[in-house]
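A.B. asks: Let me see the structure of the following:
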Amino acid sequence: MTTLFIADLHLQADAPELTQAFLDYMTWRASGADTLYILGDLFESWIGDDAIGEFEQQVIDALRAYTRAGGHLYVMHGNRDFLLGGRFAELTGAVLLDDPALISLGDDAPLLLMHGDSLCTQDEEYMAFRAMTRDPQWQQQTLALPLEQRRQLADRMREGSGTANSSKSDDIMDVTPEAVDDIMLKCHVRTLLHGHTHRPDVHDFRLHDDEVAKRFVVGDWRWNEDIGWEVRQEGITLTLESFSLRELPY
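C.D. replies: Take a look at the predicted model:
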């Protein structure tokens, strides 16, 4: 049994090479896995399930082919595609995950899954933005706007995020150790897997209760650097792996 975890692909219509890399990934790499978890930011932006065009349909078709072939697909919202909804899940055959989500690695070993943005508690400006955009009333009001207004809103949010992040220190935009400890102790887990920070690594550390813990950070996909990331589970073993986006079909 093989399970794959990916995050932060940031697919968008004006980056067709990356989209093709994802389609190749689904055909040549994910197809051999029993289960695929996408831990947020599959899309650079998602303005609603009623805004599915040719680009979005390509991605949906690839995911649907995976589930129709018997694969189990789970998708978590990210800070870019937090408006993914029930229609998307229906079209792809995916299950939308809560954040955080607790699953089993086997032998009753729990694994905590998160997108990761809620752990960046030092970034108070972003945490306020996150609280607003995850509010059901705000989402309902946003989805009631005409499509063009939603596109303009998404563009403004992306521009604002880029401007704000350019002036923030690396530490502020990374996870807060105390937030990691708190959520892992609350959920009674010793292994955490998340994305969001674009800093792929495996961290071994001790929690506040002195228990040994492990944090897997799955990296983002970068076409210009020809690198994609996944965490692969075989049995109860997790491995962080990188691969060439351009060589997936070969």
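
A.B. asks: Only C-alpha atoms from now on, for both contacts and neighbour counts.
C.D. replies: OK.

A.B. asks: I'd like the distance between the residue nearest the centre of the chain and Lys186.
C.D. replies: Centroid-nearest residue in the chain: Gly40, 2.1 Å away (criterion: C-alpha atoms, centre = their mean). Distance, Gly40 to Lys186, by C-alpha to C-alpha, to the nearest Å: 22 Å.

A.B. asks: Same question for Ile38.
C.D. replies: For Ile38 relative to Lys186 (C-alpha to C-alpha), the value is 23 Å.

A.B. asks: Comparing these two, which residue is more hemmed in?
C.D. replies: A direct count of neighbours by other C-alpha atoms under 10 Å for Ile38 and Lys186 places Ile38 higher, at 24 against 9.

A.B. asks: Secondary structure element holding the more buried one?
C.D. replies: Assessed by DSSP states H and E, Ile38 sits inside strand 35-39.

A.B. asks: One more, please, to line up against the first structure:
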Amino acid sequence: MTTLFISDLHLDAERPAVTELFGAFMQGEARRADALYILGDLFEAWVGDDDPSETGAYVAARIREVADAGVPVFFIRGNRDFLLGDTFARRAGIRILPDPAVVMLYGKPAILMHGDLLCTGDTAYQAFRAQTRNTAWQAQFLSQPLAARLAFAAQARAASAAHQGGMKQDNQASFETLTDVTPSAVEATLAQFGIDTLIHGHTHRPALHDLTLGDRACRRIVLGDWYEQGSVLRVEPSGMALEKLL
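C.D. replies: Next up, the predicted model:
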């Protein structure tokens, strides 16, 4: 009995080895799981469900095989694939969850998030996030030709890389703080839901953090990214383990 969690795969045609690793994972242990949760940034970029990319088709097919094998697959949108919609969900056989979402794991509740909402110190990003999650903005963006949307996504990635590169150069310590979660946001989320376990990705800092909130012992689990190798959280009735896929 195992439930699997992955996040921040950033699958892209330019990194075929990672896409192949994802395929092997889906054709292997994912098919034997009780459930699979993908907590955002499955793709490096997603500009609409009408994107005919081979990577998108391959990923959808591998997920559908898992779903057809009887394993429920759940997805939370990330900051790179927040435009992933119902058409892709039906194609892949996934259920899209809100961010945050509360699920039961072997009788115990857990909060699931992509994780970007917890990075409140990066005010520029939070402003961009608020804009791009607006339904009117999304409708206007999706009405543009596919080529224009792909160009926008490329420009946005370049601007993000430049922004982060500038922060690193100016002040490495400040960069680390701004791109990680804000402790007060974590505490507020745990307090809001009254739940002791929080699982998220986004920051690319895989770890299991134990913390105390009042008289409650809580745990925050951060999933790893798939840039250099795979990363998976395995949760069983007896406990959990965050491990690499080589």
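
A.B. asks: What TM-score do the two superposed chains give?
C.D. replies: Once superposed, chain against chain, the TM-score is 0.95 (TM-score structural alignment, normalised by the length of the second structure); 239 aligned residues with a C-alpha RMSD of 1.0 Å.

A.B. asks: name the helices or strands packed onto the strand holding Ile38 of the first structure?
C.D. replies: Applying 3 or more C-alpha pairs under 8 Å, 6 or more residues apart in numbering; DSSP states H and E, we find strand 35-39 of the first structure packed against strand 2-6, strand 72-76.

A.B. asks: for the following helix or strand past it, which positions count as buried?
C.D. replies: Note on strand 35-39 of the first structure: by DSSP H and E, the next helix or strand toward the C-terminus is helix 54-68. Neighbour-count burial for helix 54-68 of the first structure, counted by 16 or more other C-alpha atoms under 10 Å, picks out 56, 59-60, 62-67.

A.B. asks: Kindly name the residues of the second structure that line up with helix 54-68 of the first structure.
C.D. replies: Taken onto the second structure by TM-score structural alignment, helix 54-68 of the first structure occupies residues 54-68 there.

A.B. asks: quick one: the spatially closest residue to the residue nearest to the centre of the first structure that is not a sequence neighbour and Ala144 of the first structure, what's the gap?
C.D. replies: Distances taken as C-alpha to C-alpha, 6 or more residues apart in numbering put Gly78 closest to Gly40 of the first structure, at 3.7 Å, once the chain neighbours are dropped. For Gly78 of the first structure, the distance to Ala144 of the first structure (C-alpha to C-alpha) stands at 21 Å.

A.B. asks: What's the local residue count around Ala191 of the second structure?
C.D. replies: Neighbours of Ala191 of the second structure (other C-alpha under 10 Å): 14.

A.B. asks: repeat for Gln126 of the second structure
C.D. replies: 16.

A.B. asks: now do Thr197 of the second structure
C.D. replies: Residue crowding around Thr197 of the second structure was assessed by other C-alpha under 10 Å; the count is 18.

A.B. asks: mind listing the strands for the second structure?
C.D. replies: For the second structure, strands defined by DSSP state E occupy the ranges 3-6, 35-38, 73-75, 94-96, 101-105, 108-112, 197-200, 207-213, 216-222, 230-236, 239-245.

A.B. asks: Redo those as JSON lines? Include distance to Arg129 of the second structure.
C.D. replies: As requested, the strands of the second structure are exported to JSON lines (distance: least, C-alpha to C-alpha, whole Å):
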{"stretch": "strand 3-6", "distance to Arg129 of the second structure": "22"}
{"stretch": "strand 35-38", "distance to Arg129 of the second structure": "20"}
{"stretch": "strand 73-75", "distance to Arg129 of the second structure": "18"}
{"stretch": "strand 94-96", "distance to Arg129 of the second structure": "19"}
{"stretch": "strand 101-105", "distance to Arg129 of the second structure": "18"}
{"stretch": "strand 108-112", "distance to Arg129 of the second structure": "18"}
{"stretch": "strand 197-200", "distance to Arg129 of the second structure": "17"}
{"stretch": "strand 207-213", "distance to Arg129 of the second structure": "25"}
{"stretch": "strand 216-222", "distance to Arg129 of the second structure": "20"}
{"stretch": "strand 230-236", "distance to Arg129 of the second structure": "25"}
{"stretch": "strand 239-245", "distance to Arg129 of the second structure": "28"}
